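> Provided below are the primary sequence and the corresponding predicted coordinates.
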Amino acid sequence: MRQTALTRRAVLRGSTAVVALLAAGLPLRAAPGRVKLRLMATSDLHVNVFPYDYYRDKPDDTVGLAKTAALIAAARAEVRNALLFDNGDLIQGSPLGDYVAYSKGLKPGEVHPMVAAMNTLGYLCGTLGNHEFNYGLEFLGNALAGETFPTVCANVVKADGTPLVEPTRVFETTVVDEAGTEAVLRVGVIGFVPPQIVQWDKSNLDGRATTIDIVEAAMAHVPALRAKSDVVVALCHSGIAGGERRGGEENAALHLAAVDGIDAIFTGHQHLVFPGKDFDGIDGADARRGTLHGKPAVMPGFWGSHLGVIDLELERIGAGWTVAGFAVEARPIYERGADRKIVSKVDAVASVLAAAQADHDGTLAYVRQPVGETTAPITSYWAAVADDPSVQIVSQAQLWYAASLGADAGLPKLPLLSAAAPFKSGGRGGPDYYTDVRPGPVAIKDVADIYLYPNTLRIVKVTGADVREWLERSAGLFRRIDPAASGPQMLIDPDFPTYNFDVIDGVTYRIDVTKPSRYDKDGKIADEAAHRIVGLMLDGKPLDPAAEVLVVTNNYRAGGGGHFPGADGSTIVFEAPDTNRDVIVRYVMKEKTINPSADGNWRFVPWPAEAEVIFVSSPKADASSLPAGISVEPAGAAENGFAKYRVRLG
């Protein structure tokens, strides 16, 4: 693949972005007779083509493949040889994806707008992400059929044992060494997806496809791929986690790197950036240099926020090639200025926008359709510290739906509860990543802002003891507050995703964060003796541990997502044909006017008034929506544009 000639000036311009360089060192110009090969990748694009926030209905310079495309063009211009890959999660994750799946449809022969945009950029190969399965295998097949590049995945097989897509692919590409001599390089590519898709999308995959452990699949396929390749690239839609390998890991990239025969790894799924401080302290991962077990690896953010770049310096040894040096970086499309404002580093590429323009326009019309009104704001600024309207409206809709099913559903006559979690609550998404629906008309975009995922509704039958453990698992969101400590104490564990902080409506309870957490962030028992949930009541009486109840939730949770007690797929008693988001739309349409104010069914056990408990939220957060019994006051600026608040009870 012949590219624009590398110049010293071009490399020097880009050198400040280099995050990792092995001691072996990749020189600014590779030695004559050696080949410098640039590998680039996007990951977790989630149908973000335009730099646009459909939820807030305004431009957003922090997202969009059209912006990443400018980085791709610049990175290609710096070197002679460059290859572009994608690491999965393409077709779901924004209202554009839902518009195509639910409103417009995708017929055989039609090209998905995300795919159309990618087709303009010259991708060599891609892999599947877990969200590729959210709309079913037929929809996925139609989307993949429009690609001008192949997709590989080695650990998903159909019911008959044959691969769902090609496990591996070898590409022959013509490269130019530093002396100007051409050579043919064989690049082998293998892909992987979290094996948990069989739980998360059970309704779409049960009886049709299953998964294999990532490392086991690699060990089965890499030796043959290595024998046919000069360079082997792993597209691993799986994150980076430490600890001993046990098999079946959701985040297995570090363990994958230990497999012989792989030269470079693109990781994803976690919506983080590697190299970067998010991965400090993990044995085997060098978060500064960008290596996993010594091999170059990069995780390029999410929604188009970064371009992952791995530069390999290849040296010919006999009839083959060896990696003599490498460099790793994750190039961002924006940075945050000292005043917390977003500073765009690139302009959107017009040809990428044009490829998806018609569907972008259709999405805007789709999400702007009003479905009802709200008399109160629906925000998630305080969803992790108080009963919250953005969670309350979900539970109201889920309980309405379940109560209206009637006798034909075959449900036992048991108390109905609802489990829901805050999806947009800051964190990795940044200080603007919160639900904020003002009083007045409610449009589809607002419902999508409240409920991000195309989950389908499920009902599980569990015991009162399961409900208590379910809530204990949720309470792992909080760090322990030491009543005797002086100085500020951070309330939230930043490594605990808020989508695993389930609030259960239909019962009342309190959370004592002065006690240690019973569960860790992965849902494993951390302290057998610990209990944070107190005063768990149903209809004003203590909830009997042996009593049976029904909990309305979603397919992800009911199928085992998050590892919640009582929710492992075996307790499901009803599988709805409707998505949770559609249930909310139908509820709002029926009610016409809603009041989603939280009912305060959960709260904290008071900590000492002198304890300085700090919570991080958006600087735009409005404390007027907090329920009685809790208050906040500003406590200064936090990192990455967030603000600190001191939480007081009583």
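That came through, no problem.

> C-alpha from now on. contacts and neighbour counts both.
Will do.

> Is it correct that Leu21 is in contact with Phe326?
Yes - here Leu21 reaches Phe326: they are 6.5 Å apart, a contact under C-alpha atoms under 8 Å.

> With neighbour numbers in mind, choose between the two.
Remark: of Leu21 and Phe326, Phe326 carries more neighbours, 24 against 20, as counted by other C-alpha atoms under 10 Å.

> wait, is that one part of a strand?
Yes - membership of Phe326 in a strand is supported by DSSP: H, G, I helix; E, B strand; the rest coil.

> residue contacts, it?
By C-alpha atoms under 8 Å, 6 or more residues apart in numbering, Phe326 lies in contact with Leu21, Leu22, Ala24, Gly25, Leu26, Pro296, Ile310, Asp311, Leu312, Glu313.

> quick one: terminal-to-terminal distance for stretch 53-70?
19 Å (C-alpha to C-alpha, to the nearest Å).

> Check what contacts the longest helix along the chain and list those residues.
The longest helix of the chain (DSSP state H) is helix 350-367. For helix 350-367, contacts defined as C-alpha under 8 Å, 6+ apart pick out 49-50, 54, 57, 65-66, 69, 95-96, 99-100, 103, 113-114, 116-118, 120-121, 443-446.

> structure B:
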Amino acid sequence: MLHPISRRSLLGGIAATGALAMVHPFSARAAAGQAHLRIMETTDLHVHVFPYDYYGDKPNDTMGLARTASLIGQIRAEAQNSILIDNGDFLQGNPMGDYIAYQRGMKDGDMHPIIAAMNVLGYDGGTLGNHEFNYGLDFLFKVIAGANFPLVCANLARGTLAANPRDDDLFLKPYTILERTITDGAGATHPIKIGLIGFVPPQIMTWDARHLTGNAATRDIVRTAEAWVPEMREKGCDLVIALSHSGIGQQEWAENLENASVPLAAVPGIDAIVTGHSHLDFPGPKFDGLAGVDNAAGTISGKPGVMGGFWGSHLGLIDLLLERDGSSWKIASHTCEARPIYERVDRKVVALVPDTPAVLAAAKAEHEATLAYVRTAVGKTSAPLQSYFALVADDPSVQIVSQAQTWYVTDMLKHTEWNDLPVLSAAAPFKAGGRGGADYYTEVPAGDIAIKNVADLYLYPNTVQAVVVTGADVKDWLEMSAGIFNQIAPGAVDADLINGDFPSYNFDVIDGVSYRIDLTQPAKYSSKGELLDAEANRIQDLKFNGQPIDPEQKFIVATNNYRAGGGGNFPGIAPEKVIFQAPDTNRDVIVRYIIEQGTINPSADDNWSFAPAGGATVLFASSPRAGAFVEAVKTMKIEPAGDGADGFALFRITL
């Protein structure tokens, strides 16, 4: 058997807690010399062990490895042979991760709760994601030292790169070979060698430059695979599975693609691919019509592939019917699915599987300590903090971030050569629905504000940085941000407002200036920062201190290390423009600001709005809860417009 009985026993027979296990057709029809292999994938867990939303301080049935574990038990019971792998981004992403990193810490020999939970489930292997580096290399390697399974990464090297990928001084093994015994349809056992090779986005060198510059280097994902996969074949691998912490993007190869899974799957010698990073589920409707991807067949460049959602929302599942080919194995047939842990019925979330007690127990102490940590009050807010309209109007949840950043950077630079330059602040909404779902918004009532609320406002452990730019750069920065909106014809009726390919964390609002966005103009830049139309001019009436902005005037813009380092590919923003790198995270700065103020007033100052568009109406999706806050938006008319998909509500704006 591929999966030993001892590992199954750790789950306490969890398959019995769900629906009655049914044998998969591949297992039912496999003959002598044929075998059914199930490849199970988790990805982008982001420390979500419990089905619990620490930001909202309430249970949440859409997340949690303890729920995914019940699927794992069911799926193992449906097949004779299975392996379980993780595709990265397990270490950062919720307050439990921050509590361990910043409060409890990791000493040599300590066990991290996400690793403890994964050990319960008996993973066969895994790779690293980009968020594994957010807390630094020393922290990362103390954490993964506790894993009872191999972690691999082929394109992350110490120091600098060698002339050849095989000569790089890698932090982890590039691949591992699982030498297992597989049972065929007649009950006979055979040896099989399954190779796992892992990849991380090269962009970590930008996103976590403060931890990695001078200490690490990354290679292009596809070129790295081309170097190592032949060696895996030479060592007798029957199957090679790529663990790609990289999204499903363009078909054509380009150097150092962030979302490289389509050209990666095309590398000769790779048999199947598990993906992630994008927080989507594949096969799924969002991938219809994508070049190199067959959504119906579940293939990427013709190879079986899967992406298992995020936060434990799905279990990625590739079923292979293998046939003996001489002394080795080949894939005769396959099926792929991303199996969910919940469904939505009439806007309500319905859990499809129960908790797995052994997984909860592995992280119980840390869960309780995290609850105590996030419930600690640090001040008060005089107005509600909510992000339901953060993409369509100046927003209190973004406003407070900018207020704190401006306060901090002004103080830090007051005795420097930059003291006389005006300080602006750029901040983006992080929880604004989208791929996170209809519940993925911030809502903090007036009154006490706790650490959990600050973490809810600012999800990532970024550090504060400041750049010096010109007035022309400020305008281009905002032109890039305005790419989140579709172009709207004057007088249009109920046009879609939001470009779904543009992530909300790249919708920067710059405080300290005022401006309007003309949606009748085309976007100047694509979501990737590519120049689309040099003559486009969405940003209108851009003013500083009530006067048209001087394109030559210099400004300091407070932001984070991701943006200042080039994240999001904003025009004119690059590391050489950084004048200040703070030792403090943006979240810590927000906490300190609230403590100093005692009571904050986060009411939006309406420094930006949409320009008129001939009475056009546009639709956008938000939470059904947003209706209670419509009156808080003063710059436009917003009205309910019925139900949207996947639990969202639609709202109409008249321009």
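Noted; the coordinates are in hand. For clarity, every value in this text was computed on a predicted model and none was experimentally measured.

> Tell me how they score on TM after superposing.
Here the TM-score for the pair of chains, by TM-score structural alignment, normalised by the length of structure 1, is 0.95; 634 aligned residues with a C-alpha RMSD of 1.7 Å.

> Which ones among the contacts of helix 350-367 of structure 1 map onto helices?
Judged by DSSP H, the subset of the contacts of helix 350-367 of structure 1 located in helices is 65-66, 69, 95-96, 113-114, 116-118, 444-446.

> Looking at the contacts of Phe326 of structure 1, which is nearest Gly559 of structure 1?
Gly559 of structure 1 lies nearest to Pro296 out of the contacts of Phe326 of structure 1, by C-alpha to C-alpha, at 34.7 Å.

> Return the distance of the closest one relative to Ile190 of structure 1.
From Pro296 of structure 1 to Ile190 of structure 1 the distance is 16 Å (C-alpha to C-alpha).

> How about His563 of structure 1?
Distance from His563 of structure 1 to Ile190 of structure 1, counting by C-alpha to C-alpha: 29 Å.

> Pick out whichever of the two has more residues nearby.
Neighbours per residue (other C-alpha under 10 Å) separate His563 of structure 1 from Ile190, with Ile190 holding more: 29 against 18.

> Which residue is the nearest non-sequential neighbour of the aligned residue in structure 2 for that one?
Structural alignment (TM-score structural alignment) places Ile190 of structure 1 against Ile197 in structure 2. Of all residues not flanking Ile197 of structure 2 in the chain, Tyr175 sits nearest, at 4.2 Å (C-alpha to C-alpha, 6 or more residues apart in numbering).

> Just give me the neighbour total for that neighbour.
A count of nearby residues for Tyr175 of structure 2, using other C-alpha under 10 Å, gives 27.

> who's in contact with Pro150 of structure 2?
When contacts are counted by C-alpha under 8 Å, 6+ apart, Pro150 of structure 2 touches Asp124, Gly125, Gly126, Thr176.

> switch to 7 Å and redo it
The contact partners of Pro150 of structure 2, by C-alpha atoms under 7 Å, 6 or more residues apart in numbering, come to Gly125, Gly126.

> Could you check how far it is from Trp311 of structure 2?
Distance of Pro150 of structure 2 to Trp311 of structure 2, computed by C-alpha to C-alpha: 21 Å.

> and the longest helix of structure 1, which stretch of structure 2?
Helix 350-367 of structure 1 corresponds to residues 357-374 in structure 2, going by TM-score structural alignment.

> Okay, buried residues for that stretch please.
For stretch 357-374 of structure 2, a neighbour-count test (16 or more other C-alpha atoms under 10 Å) marks 357-364, 366-367, 370-371, 373-374 as buried.

> what's the answer for stretch 597-610 of structure 1, then?
For stretch 597-610 of structure 1, by 16+ other C-alpha under 10 Å, it's Ser597, Ala598, Gly600, Asn601, Trp602, Arg603, Phe604, Val605, Pro606, Trp607.

> Run through the strands of the stretch 401-550 of structure 1 in chain order.
416-420, 436-437, 440-443, 456-463, 488-490, 503-505, 508-511, 533-538, 541-542, 548-554 (DSSP state E, counting those that start in this stretch).

> Secondary structure class of His131 of structure 1, three-state.
Secondary structure for His131 of structure 1, judged by three-state DSSP, is helix.

> if I look at it, how far off is Asp539 of structure 1?
39 Å.

> what does Ile197 of structure 1 give?
Distance, Ile197 of structure 1 to Asp539 of structure 1, using C-alpha to C-alpha: 37 Å.

> do Pro577 of structure 1 as well
Taken as C-alpha to C-alpha, the span from Pro577 of structure 1 to Asp539 of structure 1 is 30 Å.

> picking up where we left off before, so which of the strands of the stretch 401-550 of structure 1 gets nearest Thr42 of structure 1?
Closest approach to Thr42 of structure 1 among the strands of the stretch 401-550 of structure 1 (C-alpha to C-alpha): strand 456-463, 28.2 Å.

> Give the aligned range of that closest one in structure 2.
Counting by TM-score structural alignment, strand 456-463 of structure 1 corresponds to residues 463-470.

> Stretch 288-295 of structure 1 now?
Under TM-score structural alignment, the match for stretch 288-295 of structure 1 is residues 296-303.

> For the matching stretch, give the distance from the opening residue to the closing one.
Start and end residues of stretch 296-303 of structure 2 are separated by 13 Å (C-alpha to C-alpha).

> so where do the strands sit in the stretch 551-650 of structure 1?
Counting by DSSP E, counting those that start in this stretch, the stretch 551-650 of structure 1 has strands at residues 572-579, 593-594, 602-604, 612-617, 630-637, 643-649.

> Please produce a markdown table containing the ones you listed, extended by distance to Leu12 of structure 1.
As requested, the strands of the stretch 551-650 of structure 1 are arranged in a markdown table below (distance: least, C-alpha to C-alpha, whole Å):
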| stretch | distance to Leu12 of structure 1 |
| --- | --- |
| strand 572-579 | 51 |
| strand 593-594 | 58 |
| strand 602-604 | 54 |
| strand 612-617 | 38 |
| strand 630-637 | 35 |
| strand 643-649 | 36 |
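
> Out of those strands, which one sits most buried?
strand 612-617 (a mean of 23; mean count of other C-alpha atoms under 10 Å).

> Could you name the helices and strands sitting against that strand?
Here strand 612-617 of structure 1 touches strand 488-490, strand 643-649, going by 3 or more C-alpha pairs under 7 Å, 6 or more residues apart in numbering; DSSP states H and E.

> Figure out which of these is closest to Thr463 of structure 1.
Of those, nearest to Thr463 of structure 1 by C-alpha to C-alpha is strand 643-649, at 31.3 Å.
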